[in-house]
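Chemist: This is a predicted model, with the sequence first.
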Amino acid sequence: MLAPDRMEEAFARAGAIPPQDSGPMDDAPFPTEYPESADGAPDTGLAEGLAATTPPLELICPPTWRGVPLPPMRWLATNRIPAGDVTILSGDGGGGKTTVALQLAISVEQRLGDWLGTVCEAGPVIFFSGEEPDQEMRRRLDRVARKRGIDPSDIEDLHFHFADPDRCLLGVARPNGPIAPTPLFEALAAAVFDIRPVLVVVDSIAAVFGGNQNDRTHARSFVGMFRKLAREADCAVMLLDHPSLSGITSGTGRGGSMDWQNATRARLHLETVQDEGGGTDRVLEVKKTNYGPAGERVAIRWEEGSFVMKGSESAPAQAAAFNVADQAYLACLDAATAQGRNVFPMPGKGHAPKVFADMPQANGMTWQGLAKAQERLFAAGKIANVPFGKPSKDAKRIERTTSI
């Protein structure tokens, strides 16, 4: 330790005032004034500084929801694609993403009710193609439609837009900021609000994204554009994506920032795999879903221009089997209605599939098969959950909406 005279000399050279003996720290006087902020103004504290300039935060407490019915979860494709939100379908180039998405679009528009083993909604579709030209899409459409026994010219409510490859960006990066929508995105949004589709397909992120895929803000703000559109227009949006090389190698299907996955509510991945004979098949896997079970893996194979579930019956045979199950469900519902028995879609007392499984009109079908038929019939609009009884009880039962 320096001697007292040497310490004073050191402080003098540094232009500092040597410390004075002020006694024990406990005896130091408490400050009576706040220090000044960087701009010289007194620091009056966070609360007082915000009060005059910041609008109040909107807060909601659970009692506000008392008596307000909780809307059921809606799916564009059950347990895979939520309605009113964004889903990413990833897969390596040439793996069949566009064909799989086109099969979904035709199932939705034609009210077929099924898509690769799950139930899907029905309604108009917009398909924005930033990669495939119209001639190639026509060839794919023809193959997929005829595989399902459909004349392509009868698909009236599937709306394509084929973007110019040099002018197909839907979102571009601002300088040091998030992604901003382009006039082309605004035109797409206007078409969505005009047509009111239940599904919008964008093929693909690589073609329409004008930002840095590794930038978290770019990824989140780009997905956010479509989430806002999906919620306001009440439609599902499916963005097709090419994973990075590491995503393909690891099997995760990811590419770029993790916020591509974090910002979406669901993500599917189409993986190319080798079959036992050395050929190639595909596996459609649910990598993420915020509203249902993740991890579903559906083995599919190429057959006459489209994909079918591996080991399943041909598409016409599968459609015929679905029709038998649906007719059995409706026969049970008609019998229960005639008997004055109320049935309901959710598990519990009066759960329709379990009630119907014990009825002779079910023709031996299991309640699980009838439950899948119920999903198809709801999606096709042939049955509905209809209020009955006193309005104060908010009770609903299943009823037919159309006759077959």
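Modeler: Looks like it arrived, so ask away. As the structure is a computational prediction, the values presented were derived from the model and not from experiment.
Chemist: make it CA atoms for all contacts and neighbour counts henceforth
Modeler: OK.
Chemist: State the distance spanning the first to the last residue of stretch 83-100.
Modeler: Stretch 83-100 stretches 18 Å from its first residue to its last (C-alpha to C-alpha, to the nearest Å).
Chemist: now do stretch 75-90
Modeler: By C-alpha to C-alpha, the extent of stretch 75-90 from end to end equals 19 Å.
Chemist: Would you mind pulling the contact partners of it?
Modeler: 74, 97, 115, 118-121, 198-199, 223, 226-227, 230-243, 253-254, 264-270, 286, 289, 291-293 (C-alpha atoms under 8 Å, 6 or more residues apart in numbering).
Chemist: and the comparison structure, right after this:
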Amino acid sequence: MLTIASDAPDGVLVHSFNGGDALEIKDELRRHGVLPERQEGALMSKPQWRVTGCYEYDDGCGNVVYRTKRLEASGHGKRFVAERFEGGRWVNGLGDTPRVLYRLTELREVVASAKAASLDQPIVYFVEGERKADKLAAMGFVATAIAFGANGWRPEYGDALAGLSVIVLPDNDEPGRKFADVVKAAVEQVGGTPCILDLPGLPPKGDVMDWEGTADDLRALTTKALSGALMPLPTLDLATLANVQPQPKAFAVERLAPLAEVTLFTGPGSAGKSLFGQQLATCAAAGMPCLGLEVRPGAALYLTCEDDAEQLHWRQASICKALRVGMASLAGKLHLASLRGALDNELGTIDHDGTLKPAAAFQRLVQMLQVTGAQLAILDNVAHLFTGNENDRGEVTRFVNLLNRLAGETGAAILLLGHPNKSGDDYSGSTAWLNAVRSQATLAHDLETDVRTITVGKANYARKGEAIRFIWFEGAFVREEDLPDDDARYLRETVQASSDNLLFLSCLQERTRQRRAVSDKLSATYAPKVFAGMPESKGVGKDRMEKAMDRLFRTGAIERAEVWKGDDRKPVFGLRETAKAGAADRFPQTSEGR
């Protein structure tokens, strides 16, 4: 076969599949006018080829049927030519000569001896080239090869390998891998047990000729490779592991997020999951702890489908201020991505038969982790990324397995944020979410004190330990003990005031339910005095109730007005809540980042 190649002599390359000499074929083409005659200079520079190896192929009974020669010339790559023995002399090319494996007689003798002695079938090593087979034979192994590599493979080569264990030793390059795959498939077709063994320590394009291991080294590698190839499922190599010090599971975030795993992180809409996720990613990028938890330093990704870029920027400024970290110093390490409004956020699609197929967004996520090298990825949130039926255990499990595969392949810890279900459980939809992950935590919000609490609900790789408590302060989450004294004192007073406001309103709601009006004036129905004696006030006393009433008047959360009509149809006046009595008015501090 001829191939046009402008950089080749005469502009063509000759591919001979029967062992013919490429130069002689070109000379024949010149005689027929297909190629131009050589110029005088070309004749003078004709390479001087010399034989550097000659390899004889026998028919399995000791009779040589053909041979290959290895030719080398200075400044040129190696060449191989084949000759058949015909009419008492060597003739160029193989013609119709039946093809056989290299060192076939030796292979058959060893197989026959093993069978006669009722021994296990011998292991045969298959390599790409006769010289390599000769090296293995000199080391005491049964080895074989074929002429002209994988391109010359024929079905009859496999007949001699039927039922044998065949170890293929590929060259350390792409052609070598393709050759190994061809041999492996052929051995499987004849009922043999093939195993591709990559020799350790080979240089690029290296082969067994470059390998420095001993015969014992190769036997050990072969035993290990075959034990895996013969098992229906891959198993641990306990002999090797016995000499390796075991390591505990590594964590991206202490107690919360193990590396190479998916962690389900849930909480109600008011808890602040998004703020926590972004702050956690910031701490990883900055190489600092987060709320007392050790965080693995390194690149981190926070991906949200709910907040736009402006909100991410606003929140990041508050986080950086609280952590005393320059925003510019995080460039290249903290990766914030907003997919709000995108129509293709789903990571996988469910076919009619229930099969989950990775979607384009999943491929982009894979590439993002590969490009950034992020070891912590926070995905906010599951409602946007999973479009299947959250009550279908099969669909949920397949989706989590898809993320577990991503975590395992990249080594990253993936935090999947989600809401509790309507029953108040720590997961959305079915229990499959909890069953499919190895780690799960919940973020709760105490509306009376504005304290947030993280509770580890499932921890297959760490102890559950105490709950992690912190508060919202000036746009970020902080531990009270990390605040300066003045700020801590102010915050405690603020938290107490917020709690007292809620207690006052709770008492007012109960009195309103009972249709028993209270007043802001000193009287028998003076609200602070009446509320101090109610169980709903939790014993805070009249003085704190008075201060709470004053704050609520100032914010417009309560008013003096008609509360209902009496039995005599006359209006009854007293204190009542206004439409402004929402959570934002009850708290002096705003819980941004919910």
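Modeler: Thanks, I have the structure now. All figures in this text were calculated on a predicted structure; none of them were measured in a lab.
Chemist: Any chance you could compute the TM-score here?
Modeler: After superposition, the two chains reach a TM-score of 0.60 (TM-score structural alignment, normalised by the length of the first structure), with 257 aligned residues with a C-alpha RMSD of 2.3 Å.
Chemist: For stretch 259-276 of the second structure, grab the matching residue range in the first structure.
Modeler: Aligning stretch 259-276 of the second structure against the first structure (TM-score structural alignment) gives residues 83-100.
Chemist: Of all the residues in the matching stretch, which ones are buried?
Modeler: 83-92, 95-100 (16 or more other C-alpha atoms under 10 Å).
Chemist: Quick check: next helix or strand after the top helix by length along the second structure?
Modeler: Determined from DSSP state H, the single longest helix within the second structure is helix 485-513. Downstream of helix 485-513 of the second structure, the first helix or strand assigned by DSSP states H and E is helix 527-532.
Chemist: What span of the first structure is that next one aligned with?
Modeler: Counting by TM-score structural alignment, helix 527-532 of the second structure pairs with no residue of the first structure.
Chemist: what is the orientation angle of the following helix or strand past that helix with helix 485-513?
Modeler: Past helix 527-532 of the second structure, further along toward the C-terminus, the next helix or strand under DSSP H and E is helix 542-555. Put simply, helix 542-555 of the second structure runs at 90 degrees to helix 485-513, going by axes from the mean of the first three to the mean of the last three C-alpha atoms, to 10 degrees.
Chemist: what's the matching range in the first structure for helix 542-555 of the second structure?
Modeler: Against the first structure, helix 542-555 of the second structure falls on no residues (TM-score structural alignment).
Chemist: What is the burial count for Val253 of the second structure?
Modeler: Residue neighbour count, defined by other C-alpha atoms under 10 Å, stands at 22 for Val253 of the second structure.
Chemist: Please report how far it lies from Ile471 of the second structure.
Modeler: 19 Å.
Chemist: next one: Gln279 of the second structure
Modeler: With C-alpha to C-alpha as the criterion, Gln279 of the second structure and Ile471 of the second structure are 13 Å apart.
Chemist: shared neighbours of the two, anything?
Modeler: Going by C-alpha under 8 Å, 6+ apart, residues that sit against Gln279 of the second structure and also against Ile471 are Phe477.
Chemist: These two: who's more crowded?
Modeler: Shown here are Gln279 of the second structure and Ile471; by other C-alpha under 10 Å, Gln279 has more neighbours (24 against 21).
Chemist: ok, back up a step: just to be sure, which of the contacts of stretch 75-90 of the first structure are found in helices?
Modeler: Lys97, Val223, Phe226, Arg227, Ala230, Arg231, Glu232, Ala233.
Chemist: ok so, going back, distance from the match of stretch 259-276 of the second structure to the middle of the chain?
Modeler: Here stretch 83-100 of the first structure shows a centroid-to-chain-centroid distance of 12 Å under the convention C-alpha atoms, centre = their mean, to the nearest Å.
Chemist: Check stretch 313-332 of the first structure too.
Modeler: With C-alpha atoms, centre = their mean as the basis, stretch 313-332 of the first structure stands 29 Å off its chain's centre.
Chemist: Buried residues in it, which are they?
Modeler: Those would be Ala315, Phe322, Ala325, Asp326, Gln327, Ala328, Tyr329, Leu330, Ala331, Cys332, for stretch 313-332 of the first structure by 16+ other C-alpha under 10 Å.
Chemist: Not counting sequence-adjacent ones, nearest residue to Leu245 of the first structure?
Modeler: Gly255 (7.9 Å; C-alpha to C-alpha, 6 or more residues apart in numbering).
Chemist: Now for that neighbour: which residues touch it?
Modeler: Gln213, His242, Pro243, Ser244, Leu245, Ser246, Gly247.
Chemist: returning to what we had before: make CSV out of the ones in helices among the contacts of stretch 75-90 of the first structure and add distance to Gly177 of the first structure.
Modeler: Putting those into CSV (distance: C-alpha to C-alpha, whole Å) gives the following:
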residue, distance to Gly177 of the first structure
Lys97, 31
Val223, 15
Phe226, 18
Arg227, 19
Ala230, 23
Arg231, 24
Glu232, 24
Ala233, 26
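Chemist: Can you classify whatever residue of the second structure lines up with Gly123 of the first structure by secondary structure?
Modeler: Under the alignment by TM-score structural alignment, Gly123 of the first structure pairs with Gly298 in the second structure. The three-state assignment at Gly298 of the second structure reads coil, by DSSP: H, G, I helix; E, B strand; the rest coil.
Chemist: do the same with Ala180 of the second structure
Modeler: Ala180 of the second structure is classified as helix under three-state DSSP.
Chemist: And for it, the neighbour number?
Modeler: Considering only other C-alpha under 10 Å, Ala180 of the second structure is surrounded by 26 other residues.
Chemist: Trace it over to the first structure, please.
Modeler: In the first structure, Ala180 of the second structure lands on no residue (TM-score structural alignment).
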